[in-house]
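**Student:** Below: sequence and its predicted model.
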Amino acid sequence: MNINLKKRRHLLATSAIAFLGWAPAQAMAQAQPFPSRPITFVVPFAAGSATDQLARALGQSLTNDTGQPVVVENKAGASGMIAAAAVAKAPADGYTVLITTNTTHAANEHLYKKLSYDPVKDFAPVTALGKGGQVMVVNPASGYKTVADVIAEAKKSPGKLNFGSGSSSSRIAGELFQQMAGVQILHVPYKSNPNAITDLLGGQITMMFADMSTGVPQIKSEKLRALGVTASKRSPMLPNVPTIAEAGVPGYEMGYWFAAYTPTGTPPAAIQRLNELLVRATASAQSKSFFDNSGSEAFTSTPDGLAKFQAAETRKWGDIIKAAGIQAE
């Protein structure tokens, strides 16, 4: 037999054996269950924030469910842009998840001229996680007892009343109220909602749209009066307070939401598994405690459902911001 032919056959046989040894290992690697190592939840806001609290509750549930640790990494600053940009550039393997809000994925593109990330192209939607509303509050000394009282005074004296805000959600709630009620109310900006609450308690501003965790304690102590909630239905935390839609502005609804995203290119199987885990996690005892104490509620979706919801919310926020004449920074 030709020596070269013998060498070729030997090489082919050796390659075949090597392949047979490699194939099962490769198959085992591909079949390895997800997750098989720790997952990182990146949060765009500081430790202790509502988003951070939710991320930690969800993370504990995922750990209980899978046996894998979940690390919560806070990357606060720049209205969430630092965290969003970091996740957009992370490996698309399903092990880095952005737990975020409407701030990074609906509002920022209308509030800033240039973003360090693309809220659509750079991310793969996983699931919505929760949503909540705010509460319209006034100082009891103001004499306003209903939403109708505020509207009547605002129409009587355009520009006389004012409202404070320390977040994009708080401000946009006030802008939408003006647009739908047909009134002019002066906006007073603050660095945070607690700062606005302080001035409201002191009588320096007329009203504000506060998040539940900030407003409810003041309402319960009767230091502030609640006139209406911004969500489409009443809050379990304030069951006797009507929605603003019920109180005189039909169709009014403005709230905030939480959602999970991974970098674009994440394998569909990993996204589906994360969706299953996170949807289940929103019903955990830890998550239920968060929702109950923050005045929000679980709200989940399919990945495609989140994409459609985000698109609708982005249009809504853009329309409100444009109508209010807010200039992008």
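**Tutor:** Now that the structure is in, tell me what you want to look at. Residues are numbered from 1 along each chain as shown.
**Student:** going forward, measure contacts and count neighbours with C-alpha atoms only.
**Tutor:** Will do.
**Student:** Now the residue nearest the centre of the chain: closest residue in space, sequence neighbours ignored.
**Tutor:** Centroid check for the chain by C-alpha atoms, centre = their mean gives residue 101 as the closest residue, at 1.7 Å. Leaving aside its chain neighbours, residue 101 sits nearest to residue 258 (4.4 Å; criterion: C-alpha to C-alpha, 6 or more residues apart in numbering).
**Student:** Got another one to weigh against that:
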Amino acid sequence: MSASPLTRGRLGVLAATMMALAGSALAQAPSWPTKPVKILVGSPPGGPSDITARVFAEQLGKRYSQPVVVENRPGAGNNLAAGVAAKAEPDGHTLVLSPDTVLTVNPLVYGSQNFDARADLVSVSVLSSFTQMLVCHPSTGAKTVPELVARARNANLTYASGGPGVPGHLASEMFLQGAGIRMQHIPYRGPAPATQAVLAAEVNCGFLATPTVLPHVKAGTLLALAVSSAAPSPLAPDVPTLATALRQPGLDASFRLVLQAPKDTPAAVVRELERAAAEIMKDPAVRTRLQGADLLAQGTTSAQARELMQTEMARWEPLVRRLGLKAD
């Protein structure tokens, strides 16, 4: 029995509606990623960038059912990894996670680069923030910040960092400026050798990533004097903040880890990435994992990331210019 004209009409409308809905779903479905995604990190394994990148990569891979790999390319204050990402195909399949210093400080410190971090990369999201811990070798003779300040007034002390303009260098200079003292800066090629230098008493002190130095503090081979954040570290709640130790409210040397993509990455891909970042970083399990490494999950929008970078540029540029920081 053939359908009546009325029934055929209803079926036609239903079919058209279903096709329209299917077309809408296809239009909304992300066209990214279509292949494995690589996240470059400009520091060795175990640091704040590496930890955040690996937690994020794991969740991103689950979300899109695509492999997401983290590749460490340490060197030049995180510039090496950022430079590789800047020259990658702008399709969202090569990303980089860097400390904000790549954008805020490095363009002022590194005179010869083969890329422009501020122009060649798009800030997708601030995934997390981290701070530094002021540690000293026991032979330095200072167990507190006031004791270190007193020692520095009467002796030529030194401090290590992972290189000119890195977070540990900036935190140290903020401390020295706030305390009104001097210590000689001894830059190393990365945080690992800087930590080893303090452990070996080649250098007196250093502001270094909390997860990196905390095992040595617990072992008694390093002494923790302060953390650079405005609030105490959840991993070392008994260690005072620098602001408290110096009695200078407002002192805060926190740093942000920025997920970036090459310029000209399609806006739709950036939106998909920032949406994924926001949702992943709100996950309680993710937040707990990062907090266990002294990292505060964030997950901002791209616009918020850009605004934060402008604020940090204005914050650190006067210090960089005052010190005349330069690197080969």
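**Tutor:** Received the coordinates, thanks. Here the structure is a predicted model, which means the values were calculated and not measured.
**Student:** Quick TM-score on the pair, please.
**Tutor:** Between these two chains, after superposing, the TM-score reads 0.82 (TM-score structural alignment, normalised by the length of structure 2); 304 aligned residues with a C-alpha RMSD of 2.7 Å.
**Student:** before we move on, back to that, quick check: the helix or strand encompassing the residue nearest to residue 101 of structure 1 compared with structure 2, mean distance?
**Tutor:** Using DSSP states H and E, residue 258 of structure 1 sits within strand 255-263. After superposition onto structure 2, strand 255-263 of structure 1 lies on average 1.8 Å away from the residues it aligns with, using mean C-alpha distance after the TM-score superposition for structure 1.
**Student:** dump the residue contacts of the residue mapped onto residue 117 of structure 2 from structure 1.
**Tutor:** Per TM-score structural alignment, the equivalent position to residue 117 of structure 2 in structure 1 is residue 119. Neighbour list for residue 119 of structure 1: 104, 105, 106, 109 [criterion: C-alpha atoms under 8 Å, 6 or more residues apart in numbering].
**Student:** The residues you listed in helices, which ones?
**Tutor:** Under the assignment DSSP state H, the contacts of residue 119 of structure 1 contribute residue 109 to helices.
**Student:** nearest residue to residue 150 of structure 1 other than its sequence neighbours?
**Tutor:** Closest to residue 150 of structure 1 by C-alpha to C-alpha, 6+ apart is residue 144, at 6.3 Å.
**Student:** And residue 236 of structure 1, by the same measure?
**Tutor:** Counting by C-alpha to C-alpha, 6+ apart, the residue nearest residue 236 of structure 1 is residue 295, at 7.0 Å.
**Student:** just checking, the one you found touches residue 233?
**Tutor:** No - applying C-alpha atoms under 8 Å, one finds residue 295 of structure 1 not in contact with residue 233, separated by 11.7 Å.
**Student:** just to revisit the earlier point, which of the contacts of residue 119 of structure 1 also appear as contacts in structure 2?
**Tutor:** Among those, the contacts conserved in structure 2 (both residues aligned by TM-score structural alignment, their matches' C-alpha atoms under 8 Å) are 104, 105, 109.
**Student:** With adjacent residues omitted, what lies nearest to the first one?
**Tutor:** If I follow you right, that is residue 104 of structure 1. Using C-alpha to C-alpha, 6+ apart, the closest residue to residue 104 of structure 1 is residue 80 (5.8 Å).
**Student:** which one in structure 2 is aligned with that neighbour?
**Tutor:** Under the alignment (TM-score structural alignment), residue 80 of structure 1 pairs with residue 78 of structure 2.
**Student:** Measure how buried the aligned residue in structure 1 for residue 204 of structure 2 is and give me the count.
**Tutor:** Counting by TM-score structural alignment, residue 204 of structure 2 corresponds to residue 206 in structure 1. Burial of residue 206 of structure 1 is recorded as 21 neighbouring residues (other C-alpha atoms under 10 Å).
**Student:** Make sure residue 206 of structure 1 is actually in contact with residue 160.
**Tutor:** No - with contact defined as C-alpha under 8 Å, residue 206 of structure 1 does not reach residue 160; the gap is 9.3 Å.
**Student:** what's the mean distance for the strand ranked longest in structure 1 versus structure 2?
**Tutor:** Longest strand of structure 1, by residue count under DSSP state E: strand 123-138. Using mean C-alpha distance after the TM-score superposition for structure 1, strand 123-138 of structure 1 ends up 1.1 Å from its aligned counterpart in structure 2, as a mean over the superposed pairs.
**Student:** Now do that strand against strand 255-263, angle only.
**Tutor:** For strand 123-138 of structure 1 against strand 255-263, the angle by axes from the mean of the first three to the mean of the last three C-alpha atoms, to 10 degrees is 160 degrees.
**Student:** just checking, what packs against strand 123-138 of structure 1?
**Tutor:** strand 207-211, helix 212-220, strand 225-229, strand 255-263, helix 268-281, strand 296-298, helix 303-323 (3 or more C-alpha pairs under 8 Å, 6 or more residues apart in numbering; DSSP states H and E).
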